[in-house]
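[1] pasting the sequence and the predicted coordinates here, then a few questions.
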Amino acid sequence: MDQQATDILVASQAALRQASALMVQYSFSIVGAILLLIVGWIAAMLLQRWSFEGLSRIRGFDETLARFFSGAVRYIVLILVLVMVLGQFGVQTASILAALGAAGLAVGLALQGTLQNIAAGIMLLVLRPFRVGEYIETSAVTGTVVEIGLFATELKTSDGLYRLAPNSTLWNVPITNYSRFPTRRHELSVTVPKGESLKETQDMLLDIARSDSRVLLDPAPTTFIDTVTNDSATLTLRYWARSENFFVTTRAVTKSLKLAFDERDAQISEQPAQ
């Protein structure tokens, strides 16, 4: 009985010594891990701020894109710090990195459509085929750009409706930007019957265009004979206007032409805007 008690006492003392050794060993690891977490957290925040400020100084670099890349830098640093902390406790970091890679691949496959929108959003923000406030048209959507995000682009249609377009639908498709260039050209055609003076009609067309202050004088309005038949000739008026005044100007000039030809045997046709 005494021998059994002695064995238990010896085993308890050995266990206590081993526990004390482990506590001493892991106490340093715990302190080191805490310090590493604190330093890593501060470093991640500083690197995020510095990268955002640096990218923001680049002329034309979009703020949304700068926030995305700076946030990515922060999370990459935090992941590396976490792996280093686990290494403090003897965990095999190689297996952790392999698991993270496999998890990232699985998430990428599951979010394939979302990642396509993110990639398209980055390309749209970098190449800038359109900006906020510009009126665009594609085979899928038409409207004024309200906001360009990493996942989708918000637009407002001409009749005041809200439209959300995934970025993947705006990338790799032809885009017509009606607001990118400061000026646009417009054409109106007039059919003049046989016997009418083409010279007088041309002068009238030019006077009507020049009388509207929104019609640009450089390049100057021009007229030319487009087609000729046995019974009539078609005259075309070509003029330029600023993009922001384009639709108002074309409607006003068309109305003026209609009023001027109300008492004449002439037909007015509007050509597609170019």
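    All right, it came through fine. Residues are numbered from 1 along each chain as shown.

[2] going forward, measure contacts between C-alpha atoms and count neighbours the same way
    Noted.

[3] which helix in this protein runs the most residues?
    helix 2-56 (DSSP state H).

[4] next secondary structure after that one?
    helix 63-88 (DSSP states H and E).

[5] what's the first helix or strand after that following helix?
    In the C-terminal direction, the helix or strand that comes right after helix 63-88 (DSSP H and E) is helix 93-110.

[6] give me the angle between the following helix or strand past that next one and helix 63-88.
    Counting by DSSP H and E, the element after helix 93-110 in chain order, helix or strand, is helix 112-127. Counting by axes from the mean of the first three to the mean of the last three CA atoms, to 10 degrees, helix 112-127 lies at 130 degrees to helix 63-88.

[7] tell me which strands and helices helix 112-127 is in contact with?
    The helices and strands touching helix 112-127, judged by 3 or more CA pairs under 8 Å, 6 or more residues apart in numbering; DSSP states H and E, number zero.

[8] mind listing what's buried along that helix?
    Buried residues in helix 112-127, defined by neighbour count with 16 or more other CA atoms under 10 Å: 114-125.

[9] hmm, which two among those are most spread apart?
    Thr114 and Leu125 (16.4 Å; CA to CA).

[10] determine the angle, from 0 to 180 degrees, between the longest helix of the chain and helix 63-88.
    160 degrees.

[11] how far does helix 2-56 sit from its chain's centre?
    46 Å (CA atoms, centre = their mean, to the nearest Å).

[12] again, but for stretch 184-195
    Remark: stretch 184-195 is offset 40 Å from the chain centroid, using CA atoms, centre = their mean.

[13] mind listing what's buried along it?
    184-193.

[14] cool, and stretch 217-233?
    Quick answer for stretch 217-233 (16+ other CA under 10 Å): 221-223, 233.

[15] quote the end-to-end distance of it.
    Start-to-end span of stretch 217-233 (CA to CA, to the nearest Å) is 26 Å.

[16] does Ala266 touch Gly195 like I think?
    No: contact between Ala266 and Gly195 fails when scored by CA atoms under 8 Å: they sit 11.6 Å apart.

[17] that older thread, ok, the buried residues of stretch 217-233 vs Leu82, which is closest?
    Pro221 (68.8 Å).

[18] surely the closest one touches Leu237?
    Yes: at 7.2 Å, Pro221 counts as touching Leu237 under the criterion of CA under 8 Å.

[19] another structure for you, compare them:
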Amino acid sequence: MSADRLRVLPALCLALAALLVAIASPAAATALIPGAPAAAPAEATPPPAPIGTDSDAASDAAIAARLERIYAELDELSGVRVRASGGVVTLAGEVAERADLVRAEQIAGRVEGVVAVRNDVEASVDVGERVSPFLQKLTGLLRSAVESGPLIVLSLLIVVACVALGWWAASFGRFWRRLTPNPFVGDLLAQAVRAMSVIVGVVLALNLLGATALMGTVLGGAGLIGIAVGFALRDTLENYISSIMLSLRQPFRANDHVVIDGQEGKVVRLTSRATVLMTLDGNHLRIPNLIVFKAVILNYTRNPERRLEFELGVDAEDDPEAAIAVGVAALTGLDFILSDPAPTGVIVTVGDSNIVLRFMAWIDQTGTDFLKARSAGIRAAKIAVETAGFTLPEPIYRLRFDQLPDLEGAAAAPPRKPRRASPRTAPEPALSVRPDAHIERTIAAERRATQEEDLLSPARPVE
């Protein structure tokens, strides 16, 4: 099971619990059907007033007679027998439900002159007696439903009419897309219209039925469901909102050369879930829009002019300023190097055996490939520096001998002079620096062949 499904399970459990709470509400059973028999209200704990008797209140016989008359009027307590002695009332018999035991005792305690109540009433376990009250309630509910049938049908028609109106209004896709910045937001607004039509229809139907209590229960359950879904799908919702923000901001265009969160490539499309890149190796790379929205985006295509730089080393005894002048002149002579801003060079470090020089130049990426131009620039500067007689230093290694071998009689080797590069008359022709359009052609072909959504719109300004 995937992680997304595991995150959804708690939300579904909480949603089911909310629905069960709504159904189990005392008002839910009768709110949908006007006139349905309501649940019996709970007896108040503090007695509002003492219950009088027809004769002397202190008489046990009067107390027993009064309670028997009261129980006889209540069908669910008609089987309760009463005996009073010295102000102590003893209740016996059987009732259908356990809640009637408490009710009978509460009524007896409210009679004036009763000192204590001994409740010996038992709940019946007979199937017929247990089912009979349920069938009576069900019969009354069905009878009320039949009597309220026209009102229920009218409420259902209102719901259907509101839903149909909302679906009809949302079907005008062109209107919503013109009303919003891009098609993605337009489709989202159309879905919102559909959802609102359902909510309005249900609210109107419940108001017509007078089910205000049920409406509060449903709204409370909906709030609980919304909180549960929000927690369970937090990452998904954040990614979806990031897609909306990116579609509005438009930080790049298709075929732009970008670096997003350290991933380099050219933009293929922006979907409602991810930004699709094609790497310079020709591979597809999908980055979740939540990462794209929070990441630092480097766009090489936005400004076609780009600076290239590289380093060369010359011998420590050479003149670095003269070497810089030679290298800069070689870069200036290249056709693809821009004259404004002009190429330049600086001294980076001075070591024991070499001096490191850094050369910088600008190119126009619309007609020049960056990597090819940098490679050609390095080649031209190297050849020019060597041709001018400057030495590119070789690595120097220092060796330590703890014991010297016997060198008596061996002829001493003459000292070796530093190697000087042979001057060249002219550099060899450089390779072409025209950009390779293979990736662009691949992206264009894929965009034409694939019907997948694209939130990048040329009509929207780039941020």
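    Received it, and whenever you're ready, just let me know what you need. Worth saying up front: this structure is predicted, and the values here are computed from it rather than measured.

[20] after superposition, what is the TM-score?
    Their TM-score after superposition, calculated using TM-score structural alignment, normalised by the length of the first structure, is reported as 0.71; 245 aligned residues with a CA RMSD of 3.5 Å.

[21] format the buried residues of stretch 217-233 of the first structure as a markdown table; extra columns: distance to Arg17 of the first structure and secondary structure.
    Shown next, in a markdown table, are these (distance: CA to CA, whole Å; DSSP: H, G, I helix; E, B strand; the rest coil):
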| residue | distance to Arg17 of the first structure | secondary structure |
| --- | --- | --- |
| Pro221 | 99 | coil |
| Thr222 | 101 | strand |
| Thr223 | 104 | strand |
| Ala233 | 111 | strand |
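
[22] I'd guess Asn255 of the second structure is in a helix, am I close?
    No: counting by DSSP: H, G, I helix; E, B strand; the rest coil, Asn255 of the second structure is not found in a helix; it is coil.

[23] which SS class is the counterpart of Phe181 of the first structure in the second structure?
    The pairwise alignment with the second structure assigns Phe181 of the first structure to Asn303, based on TM-score structural alignment. Look at Asn303 of the second structure: counting by three-state DSSP, its state is coil.

[24] which among the buried residues of helix 112-127 of the first structure gets closest to Leu16 of the first structure?
    Leu115 (54.1 Å).

[25] got a list of what the equivalent of the closest one over in the second structure touches?
    Mapped onto the second structure by TM-score structural alignment, Leu115 of the first structure lines up with Leu237. Neighbouring residues of Leu237 of the second structure by CA atoms under 8 Å, 6 or more residues apart in numbering: Gly230.

[26] how many other residues sit next to Leu161 of the first structure?
    9 (other CA atoms under 10 Å).

[27] and it, what's its match in the second structure?
    In the second structure, Leu161 of the first structure lands on Asn283 (TM-score structural alignment).

[28] for Ile297 of the second structure, see how far away its match is.
    Separation of Asn283 of the second structure from Ile297 of the second structure (CA to CA): 19 Å.

[29] three-state assignment of Arg66 of the second structure?
    Going by three-state DSSP: Arg66 of the second structure is helix.

[30] would you mind measuring from it to Glu105 of the second structure?
    Separation of Arg66 of the second structure from Glu105 of the second structure (CA to CA): 14 Å.

[31] mind listing the helices for the second structure?
    Using DSSP H, helices in the second structure cover 3-24, 28-31, 60-73, 99-109, 127-147, 149-170, 173-179, 183-209, 212-232, 234-249, 289-294, 320-332, 370-387, 438-449.

[32] aligned partner of Val145 of the first structure in the second structure?
    Counting by TM-score structural alignment, Val145 of the first structure corresponds to Val267 in the second structure.

[33] tell me, how many residues neighbour its match?
    Neighbours of Val267 of the second structure under the rule other CA under 10 Å: 23.

[34] ditto for Val163 of the second structure
    22.

[35] alignment lookup: it to the first structure.
    That one, Val163 of the second structure, aligns with Leu37 by TM-score structural alignment.

[36] I'd like the distance between its match and Phe130 of the first structure.
    Counting by CA to CA, the gap from Leu37 of the first structure to Phe130 of the first structure is 43 Å.

[37] how about Leu97 of the first structure?
    Counting by CA to CA - Leu97 of the first structure and Phe130 of the first structure are separated by 40 Å.

[38] please identify which of those two sits among more neighbours.
    Phe130 (20 against 14).

[39] who are the contact partners of the closest residue to the more buried one other than its chain neighbours?
    Sequence neighbours aside, Asn177 is the residue nearest to Phe130 of the first structure in space, at 6.7 Å (criterion: CA to CA, 6 or more residues apart in numbering). The neighbours of Asn177 of the first structure, taking CA under 8 Å, 6+ apart as the test, are 129-130, 134-137.

[40] repeat the analysis, applying 7 Å as the threshold.
    For Asn177 of the first structure, the contacting residues are 130, 135-137, by CA atoms under 7 Å, 6 or more residues apart in numbering.

[41] what does Val159 of the second structure give?
    201-202, 205.

[42] how many neighbouring residues does Leu78 of the first structure have?
    Leu78 of the first structure: 19 neighbours (other CA under 10 Å).

[43] aligned partner of it in the second structure?
    That one, Leu78 of the first structure, aligns with Ser197 by TM-score structural alignment.

[44] same check, this time on Ile8 of the first structure
    By TM-score structural alignment, Ile8 of the first structure lines up with nothing at all.

[45] ok, now how distant is Ile8 of the first structure from Ala14 of the first structure?
    Using CA to CA, one obtains 10 Å as the distance from Ile8 of the first structure to Ala14 of the first structure.

[46] contact partners for the residue lying closest to Thr157 of the first structure once chain neighbours are set aside?
    Computed as CA to CA, 6+ apart, the closest residue to Thr157 of the first structure that is not its neighbour in sequence is Gly143, at 4.2 Å. Residues near Gly143 of the first structure by CA under 7 Å, 6+ apart: 135-137, 155-158.

[47] nearest to Thr254 of the first structure among those residues?
    Ser158 (20.6 Å).

[48] burial count for the closest one?
    11.

[49] same deal with Leu237 of the first structure?
    Leu237 of the first structure is flanked by 22 other residues according to other CA under 10 Å.

[50] just give the closest residue to whichever residue in the second structure pairs up with it, not the sequence neighbours.
    Matched to the second structure by TM-score structural alignment, Leu237 of the first structure sits across from Phe359. Distance criterion CA to CA, 6+ apart; nearest residue to Phe359 of the second structure, sequence neighbours excluded, is Gly345 at 4.2 Å.
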